[in-house]
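K.L.:
Dropping the sequence and predicted coords here.
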Amino acid sequence: MQAENFVAHRGWRQHYPENTLIAFEQAIQAGAVNIELDIQLSADHVPYVFHDANLMRMCQREGLIWDYLSAELDTFFASESYRLGNAFAHNPMCRLSDIVDLLQANPAVNAYVEIKEESLTQFGEQIVVDAVINALRPVASRCILISFELSALRLALHEGWQRFGAVFDVWPDPQSAALVELQPEVLFCDRNCVPIEVDLRTLPWPILIYEVGSKIEADDWFARGAVAVESFLVGELLREYNLKSA
């Protein structure tokens, strides 16, 4: 097993506010070479690393992320206090540009960048896809665009983006025309949607399983043919597989 077989889901979320710079920095320090993050847009179309459209869970603020300009969002704190208390009370929100800087500083790290449905619905595919791929251009070779919305990925493909994955919470048709067109490097599949009889090694696309919470569970998925697992506990898994130095 190698570090490449593990993905830090929203960073090292077990101990840090999800989708924030500190969560990704700490995941990388723990040995992660693959990070996964979510993208929503601000009112002025700036891409932020953020899972929910609603700000309350992460920032204890009313409203939706696109109710605010980027200059306002930069004054908010993504502390995830309901889960982590006051430990990260002054932790800033993370722009996608911060992740570009992080990747430039860590050339061995790759990022799976998920374009979220809520922003696609709010702004339309063209605005969201353009905002994301334009921000990522400096590190394009190490960024894999992923989404539940395959039409958004197809738009990025037609605009010249080259690396793709797809995300599913229901078992997909691996022979679908959209997947054949995209030629995804990996399919992210919810662990609860995989048919028990399926041998993942027989499928035309590599399968990554999310959300995996223990080494026992990871071992089972690797035995079934998963190429990687995604976890909020990436540091713990890397340590248990002796892939973390400390």
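P.N.:
Structure received.
K.L.:
hey, let's count contacts and neighbours off CA atoms from now on
P.N.:
Will do.
K.L.:
Tell me the helix or strand right after the helix ranked longest in the chain.
P.N.:
Secondary structure assigned by DSSP state H gives helix 125-136 as the longest helix of the chain. Later in the chain than helix 125-136, the nearest helix or strand by DSSP states H and E is strand 143-146.
K.L.:
elements contacting that next one?
P.N.:
strand 110-115, strand 165-168 (3 or more CA pairs under 8 Å, 6 or more residues apart in numbering; DSSP states H and E).
K.L.:
before we go on, here's another structure to hold up against the first:
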Amino acid sequence: MSESPAIIAHRGSACDHPENTLSAFAAAIAAGADAVELDVQIAACGTPMVIHDALLERTTGQPGLVQELTAAEIGAYSAHEPDRFGQAFLGEPIPSLATACHFLAKHDGLLVFIEIKEETLRRHALPAIMQRVAEDSAILGNNRVVISFVDEAIQVAGSLYGLRVGWVLPAFDPGTIARARTLAPEFLFCDRQRLPEGNAPLPSGCWNWAVYEVTDADEALDLAARGVNWIETMTPAALRRGLAQP
């Protein structure tokens, strides 16, 4: 049997809590996640906010665009995901990156993957984004990894700010793997649906493989046998229980 891979809580324990919120992160930590992944969009004032979508409607039920609102204005929204949870989490705030990192830093050894979303990179200058992300996550020290689909973003994060980085693969083909060898990130993230079929080992390199979205323990172990070190899941508690089964 393959050694169990480490678990990344995808936007926290997003199966049973509003994604990218402190309550989702707390639940993930309680479930025994080894790491948490969160998403960053940049507010109009330049503040990194922890939210996946550029639009606020899916997670708050209210219209609005993150890049057109200040952090203070975004703070008035409730990220309770009414379509999924009704009013059960009403009042759950959208945290700033600084707030989230101060919360997560209380948990020794927890790794935090900070994904910079493509939409925000199209609206703000990349060096300014990375400087602010580096500053607002500084409390995490070496327990933070900046990830993105945009290869230039991780190049800036690594070369200018000395941050650990991971590349989220936009495709799985020889050209993309060749680009990964040039970028030499510490982590390569890939959607499970993009992986080649079969049981062949994934391409090796200087990186650790992280695959998402995985909820089944048997699949996680099969991926580990192919060289996957990290499994990203929105169901960290259930996956941890499944991996603990003999």
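P.N.:
On my side now, so go ahead. These numbers come from a predicted model, not from an experiment.
K.L.:
coming back round to it: and residue 202 of the first structure, which of the helices and strands packed on strand 143-146 of the first structure is closest to it?
P.N.:
Among those, strand 165-168 comes nearest to residue 202 of the first structure, with 18.0 Å by CA to CA.
K.L.:
Name the residue closest to the centre of the second structure, please.
P.N.:
residue 37 (2.8 Å; CA atoms, centre = their mean).
K.L.:
Surely that residue forms part of a strand?
P.N.:
Yes: counting by DSSP: H, G, I helix; E, B strand; the rest coil, residue 37 of the second structure falls inside a strand.
K.L.:
My read is that it contacts residue 12, right?
P.N.:
Yes: the pair residue 37 of the second structure / residue 12 is scored as a contact, 6.7 Å apart, by CA atoms under 8 Å.
K.L.:
Can you show me the helices along the second structure?
P.N.:
22-30, 57-60, 71-74, 82-85, 97-104, 118-121, 126-136, 151-161, 174-183, 217-225, 236-244.
K.L.:
by contact count, what packs against the fifth one?
P.N.:
Okay, so that is helix 97-104 of the second structure. helix 22-30, strand 48-50, helix 126-136.
K.L.:
and those as TSV, adding distance to residue 110 of the second structure and mean neighbour count?
P.N.:
Conversion of these to TSV gives the following (distance: least, CA to CA, whole Å; neighbours: other CA atoms under 10 Å):
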stretch	distance to residue 110 of the second structure	mean neighbour count
helix 22-30	8	21
strand 48-50	17	27
helix 126-136	17	17
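K.L.:
For residue 94 of the second structure, find the nearest of these.
P.N.:
strand 48-50 (6.5 Å).
K.L.:
residue range for the closest one in the first structure?
P.N.:
Strand 48-50 of the second structure corresponds to residues 47-49 in the first structure, going by TM-score structural alignment.
K.L.:
what's next to the matching stretch, contact-wise?
P.N.:
Contact with stretch 47-49 of the first structure is made by 19-20, 37-42, 93-96, 131-132, 135, as judged by CA atoms under 8 Å, 6 or more residues apart in numbering.
K.L.:
That stretch: average distance to aligned residues in the second structure?
P.N.:
When the second structure is superposed, stretch 47-49 of the first structure averages 0.7 Å from its matched positions, counting by mean CA distance after the TM-score superposition for the first structure.
K.L.:
and the nearest residue to residue 64 of the second structure once chain neighbours are set aside, what does it touch?
P.N.:
With CA to CA, 6 or more residues apart in numbering as the criterion, residue 64 of the second structure has its nearest non-adjacent residue at 5.3 Å, and that residue is residue 56. Residues in contact with residue 56 of the second structure (CA under 8 Å, 6+ apart) are 62-66.
K.L.:
Grab the nearest non-local neighbour of the equivalent of the residue nearest to the centre of the second structure over in the first structure.
P.N.:
Matched to the first structure by TM-score structural alignment, residue 37 of the second structure sits across from residue 36. Spatial nearest neighbour of residue 36 of the first structure, excluding adjacent residues (CA to CA, 6+ apart): residue 112 at 4.6 Å.
K.L.:
okay, the contacts of residue 56 of the second structure in TSV with neighbour count and distance to residue 88 of the second structure next?
P.N.:
Compiled in TSV, the contacts of residue 56 of the second structure are given as follows (neighbours: other CA atoms under 10 Å; distance: CA to CA, whole Å):
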residue	neighbour count	distance to residue 88 of the second structure
62	14	16
63	11	20
64	15	22
65	15	24
66	22	24
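K.L.:
State the distance from residue 42 of the second structure to residue 66 of the second structure.
P.N.:
7 Å (CA to CA, to the nearest Å).
K.L.:
Hmm, residue 208 of the second structure is touching residue 186, no?
P.N.:
Yes: with contact defined as CA under 8 Å, residue 208 of the second structure and residue 186 form a contacting pair (6.2 Å).
K.L.:
what residues are up against the nearest residue to residue 94 of the second structure once chain neighbours are set aside?
P.N.:
Of all residues not flanking residue 94 of the second structure in the chain, residue 79 sits nearest, at 5.7 Å (CA to CA, 6+ apart). The contact partners of residue 79 of the second structure, by CA under 8 Å, 6+ apart, come to 18, 21, 59-60, 89-94.
K.L.:
what's the closest of the residues you listed to residue 6 of the second structure?
P.N.:
Of the contacts of residue 79 of the second structure, the one sitting nearest to residue 6 of the second structure (CA to CA) turns out to be residue 21, at 21.5 Å.
K.L.:
for that closest one, what are its contacts?
P.N.:
Residue 21 of the second structure neighbours (CA under 8 Å, 6+ apart): 11-12, 50, 79, 92-95.
K.L.:
got those residues as TSV, with distance to residue 242 of the second structure columns?
P.N.:
Rendered in TSV, the data for those read as follows (distance: CA to CA, whole Å):
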residue	distance to residue 242 of the second structure
11	20
12	18
50	29
79	30
92	30
93	31
94	31
95	31
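K.L.:
Narrow these to those in strands?
P.N.:
residue 50 (DSSP state E).
K.L.:
Let's see if you can find the most crowded of the contacts of residue 21 of the second structure.
P.N.:
residue 12 (31 neighbours; other CA atoms under 10 Å).
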